[in-house]
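Participant: whatever this is, show me its structure:
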Amino acid sequence: MTIITSKTNPLIKKIKKLQKKKYRKDSYLIEGWHLFEEAYQAGVEFGTIFILEEEKERLPKGLAYQLVSTSILAELADSKTPQGIVAEVKREILERPDLSQGKWLYLEEVQDPGNVGTMIRTADAAGFTGVLVSPGTADIYSPKTLRSMQGSHWHLPIYEYSLDELTKVSHAPLLVTSLKDRSQSYLDLAPMEQLILLMGNEGQGASGLAHSLADQTVHIPMSGQAESLNVAIAAGILLFHLKNS
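Facilitator: Just a heads-up that it's a prediction; the model follows:
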């Protein structure tokens, strides 16, 4: 098999476009063996798999692949030290869910890819039904978000909804995190079988619209002097409590 060594190769030029969000409508790139193995176990559909010749024996039998040089793999990867494999993954088309059933996490304008990925991974670990993201939330298919999710987007569904659209299609109680005086401690919440937990922007918190639509605003009591918690840490506390309540 020919090893691609040129940056001007048509396939490489085409695949490199997936490094930009506007080209990730149908597929996206993952890198490293951990994410690849998670994808394979999840039964995803691969596009082209790019791999170094010395790594090809690690691939499951029957998978097609394209050999590339170390320099070309570095061109396709986002990390400074790629782990020998970069793969194109086809995006799955999901039907719209019944948001009145189960427990959902909603991310409103969360900007940091690490926070987004961590919260999705935590929702997966806590056993939530799925995750909803606002149009202004960081792209879940960016390399940084993918590394932070560690494959959790293959374990639970993720959908994009504006807050306006969400309230039109869901009658589940909307819980909005807030530091305002009228918010209720999460420890005092009554058990709920269905809910949507909204986590807001890192700097601004939940929007005014979110507060106006909330069935309940909630906060985490803090004994120390810190004004607030990192949004991903706060989400972790609430997700595990609400899942088990």
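
Participant: make it CA atoms for all contacts and neighbour counts henceforth
Facilitator: Will do.

Participant: what ranges does this structure have for its strands?
Facilitator: Secondary structure of the chain, counting by DSSP state E: strands at 27-31, 46-51, 66-67, 85-90, 103-107, 130-133, 158-160, 174-177, 184-185, 195-199, 216-219.

Participant: out of those strands, which comes closest to Lys144?
Facilitator: The minimum distance between Lys144 and the strands of the chain falls on strand 27-31, with 10.2 Å, by Cα to Cα.

Participant: for that closest one, packing partners?
Facilitator: For strand 27-31, the elements it packs on are strand 85-90, helix 143-149, judged by 3 or more Cα pairs under 8 Å, 6 or more residues apart in numbering; DSSP states H and E.

Participant: picking up where we left off before, could I get the strands of the chain as CSV with distance to Lys13?
Facilitator: Shown next, in CSV, are the strands of the chain (distance: least, Cα to Cα, whole Å):
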stretch, distance to Lys13
strand 27-31, 14
strand 46-51, 13
strand 66-67, 14
strand 85-90, 13
strand 103-107, 33
strand 130-133, 30
strand 158-160, 29
strand 174-177, 44
strand 184-185, 52
strand 195-199, 38
strand 216-219, 48
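
Participant: export those as JSON lines, with columns for mean neighbour count and distance to Gln150.
Facilitator: Shown next, in JSON lines, are the strands of the chain (neighbours: other Cα atoms under 10 Å; distance: least, Cα to Cα, whole Å):
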{"stretch": "strand 27-31", "mean neighbour count": "23", "distance to Gln150": "10"}
{"stretch": "strand 46-51", "mean neighbour count": "21", "distance to Gln150": "17"}
{"stretch": "strand 66-67", "mean neighbour count": "18", "distance to Gln150": "24"}
{"stretch": "strand 85-90", "mean neighbour count": "22", "distance to Gln150": "15"}
{"stretch": "strand 103-107", "mean neighbour count": "26", "distance to Gln150": "18"}
{"stretch": "strand 130-133", "mean neighbour count": "23", "distance to Gln150": "15"}
{"stretch": "strand 158-160", "mean neighbour count": "18", "distance to Gln150": "14"}
{"stretch": "strand 174-177", "mean neighbour count": "25", "distance to Gln150": "25"}
{"stretch": "strand 184-185", "mean neighbour count": "16", "distance to Gln150": "31"}
{"stretch": "strand 195-199", "mean neighbour count": "26", "distance to Gln150": "20"}
{"stretch": "strand 216-219", "mean neighbour count": "22", "distance to Gln150": "28"}
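
Participant: for the comparison step, fold the sequence that follows:
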Amino acid sequence: MPPVSSAQNSRVKLVRQLQRHSKARRGQRQLVLEGVRLVRDVFEAGAAPEFVFFTAEAVQSGGAASDLVAQLGAAGVTCLDVTGELMRDMAETETPQGVLGVFPWPDTPVPDAPELVIVADGWRDPGNLGTLLRTAAAAGVDLVVLTPGTVDAFNPKTLRAGMGAQWRIPVVNWDWDWIAQRLGGLSFYLADAAGETAYDAVDWTRPSAIVVGGEAHGFARAAERIPHTLIRIPMVHSVESLNAATAAAILIYVARQHALSSPR
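Facilitator: Got it, this is the predicted structure:
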């Protein structure tokens, strides 16, 4: 069977639409994942792709791409050969690995009583947000909340940076009124370089929500309407601030370490 070569192919048109338009992704409840590792990781996390495109060059060279396509085919996934030119047109990466798949939207339920919640407030960089999601999933965070103005957790760049975390941890978009309603009963912490409480002096054994603002403007003033404590990560005087994803990772792991090491 010859490879798919027409840009008018219905599946090709769907991939291009999903890659380029957030409205299409949310309307169709589908996402495009690129690269051998990302497709494999999400598949092994339990999400089966609707279909997968691959190039002959990728599978003929053997190795990971060939093994992945064989694994997906054996599982009953539709795997379609496409020309290299068409793959490059569909892909968002500069050097495509020759494999991409269309996956159903993650359906990870929001817990009723989360123990640790991270609120990313006004983050604009998809790489930073993807790194946060990857860290949060690895550390066992229960929920990640994105406030208005935060970059889309499901755009192609964030998906690549998250390495499948979006299928392992619930990610929601809430405004501050809804955050106050849903999370107001937790111990609420705002990360601030001038905070009065050091991050390692907090009682992290209590169910907590941590707000980390974007690097440009910090957290929104609306966050201050919720009863809170300002917490800081100590730094030497020559350093003004930390990267948002780095700050979040430090707070996540100190919170998890204290919670897990404390007797119940």
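
Participant: sorry, back to before: and the helices and strands packed on strand 27-31 of the first structure as TSV, adding distance to Lys103 of the first structure?
Facilitator: Shown next, in TSV, are these (distance: least, Cα to Cα, whole Å):
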stretch	distance to Lys103 of the first structure
strand 85-90	27
helix 143-149	19
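
Participant: closest one to Gln194 of the first structure among the ones you listed?
Facilitator: Of all these, helix 143-149 comes closest under Cα to Cα, at 24.1 Å.

Participant: so where is that closest one in the second structure?
Facilitator: Residues 156-162 of the second structure are matched to helix 143-149 of the first structure when aligned by TM-score structural alignment.

Participant: check the mean deviation of that stretch from the first structure.
Facilitator: Here the mean offset of stretch 156-162 of the second structure against the first structure after fitting is 1.2 Å, by mean Cα distance after the TM-score superposition for the first structure.

Participant: which residues touch that stretch?
Facilitator: Here stretch 156-162 of the second structure makes contact (Cα atoms under 8 Å, 6 or more residues apart in numbering) with 19, 32-34, 38, 92, 126-134, 152-153, 166.

Participant: give me that answer again for 7 Å
Facilitator: By Cα atoms under 7 Å, 6 or more residues apart in numbering, the residues outside stretch 156-162 of the second structure that reach it are 19, 126-127, 129-131, 133-134, 153.

Participant: tell me which two in the residues you listed are the farthest apart.
Facilitator: Largest pairwise distance in the contacts of stretch 156-162 of the second structure, by Cα to Cα, is 20.9 Å, between Gln19 and Arg134.

Participant: how about the helices in the first structure?
Facilitator: With helices called from DSSP state H, the first structure shows them at 10-16, 33-42, 70-76, 113-126, 143-149, 163-169, 208-213, 231-244.

Participant: counterpart of Gln204 of the first structure in the second structure?
Facilitator: Per TM-score structural alignment, Gln204 of the first structure is aligned with His217.

Participant: now do the contacts for that match.
Facilitator: Contacts of His217 of the second structure (Cα under 7 Å, 6+ apart): none.

Participant: swap in Ile210 of the second structure?
Facilitator: 117-119, 188-190.

Participant: name the nearest residue to the alignment partner in the second structure of Gln184 of the first structure, sequence neighbours excluded.
Facilitator: Under the alignment defined by TM-score structural alignment, Gln184 of the first structure corresponds to Thr197 in the second structure. Of all residues not flanking Thr197 of the second structure in the chain, Ile231 sits nearest, at 4.7 Å (Cα to Cα, 6 or more residues apart in numbering).

Participant: roughly how far does the one you found sit from Ala193 of the second structure?
Facilitator: 8 Å (Cα to Cα, to the nearest Å).

Participant: before we move on, what about Phe51 of the second structure?
Facilitator: 47 Å.

Participant: just Arg88 of the second structure next, same as before
Facilitator: Look at Arg88 of the second structure and Ala193 of the second structure: by Cα to Cα, they are 44 Å apart.

Participant: sorry, back to before: chain center to the match of helix 143-149 of the first structure, what's the gap?
Facilitator: 7 Å (Cα atoms, centre = their mean, to the nearest Å).

Participant: Leu18 of the second structure reaches Arg26, doesn't it?
Facilitator: No. Using Cα atoms under 7 Å, Leu18 of the second structure is not in contact with Arg26, being 8.9 Å away.

Participant: which one's more surrounded, these two?
Facilitator: Leu18 (24 against 13; other Cα atoms under 10 Å).

Participant: so what's that one closest to, chain neighbours aside?
Facilitator: Using Cα to Cα, 6+ apart, the nearest residue to Leu18 of the second structure is Arg25, at 5.1 Å.

Participant: map that neighbour across to the first structure for me.
Facilitator: Match for Arg25 of the second structure (TM-score structural alignment): Arg24.

Participant: returning to that earlier point: between the helices and strands packed on strand 27-31 of the first structure, which one is closest to Thr70 of the first structure.
Facilitator: strand 85-90 (10.0 Å).

Participant: and the closest one, what does it pack onto?
Facilitator: strand 27-31, strand 46-51 (3 or more Cα pairs under 7 Å, 6 or more residues apart in numbering; DSSP states H and E).

Participant: contact partners of that strand?
Facilitator: Under Cα under 7 Å, 6+ apart, the answer for strand 85-90 of the first structure is 26-33, 45-52, 77.

Participant: quick one: what's aligned to the residue nearest to Thr197 of the second structure in the first structure?
Facilitator: In the first structure, Ile231 of the second structure lands on Val218 (TM-score structural alignment).
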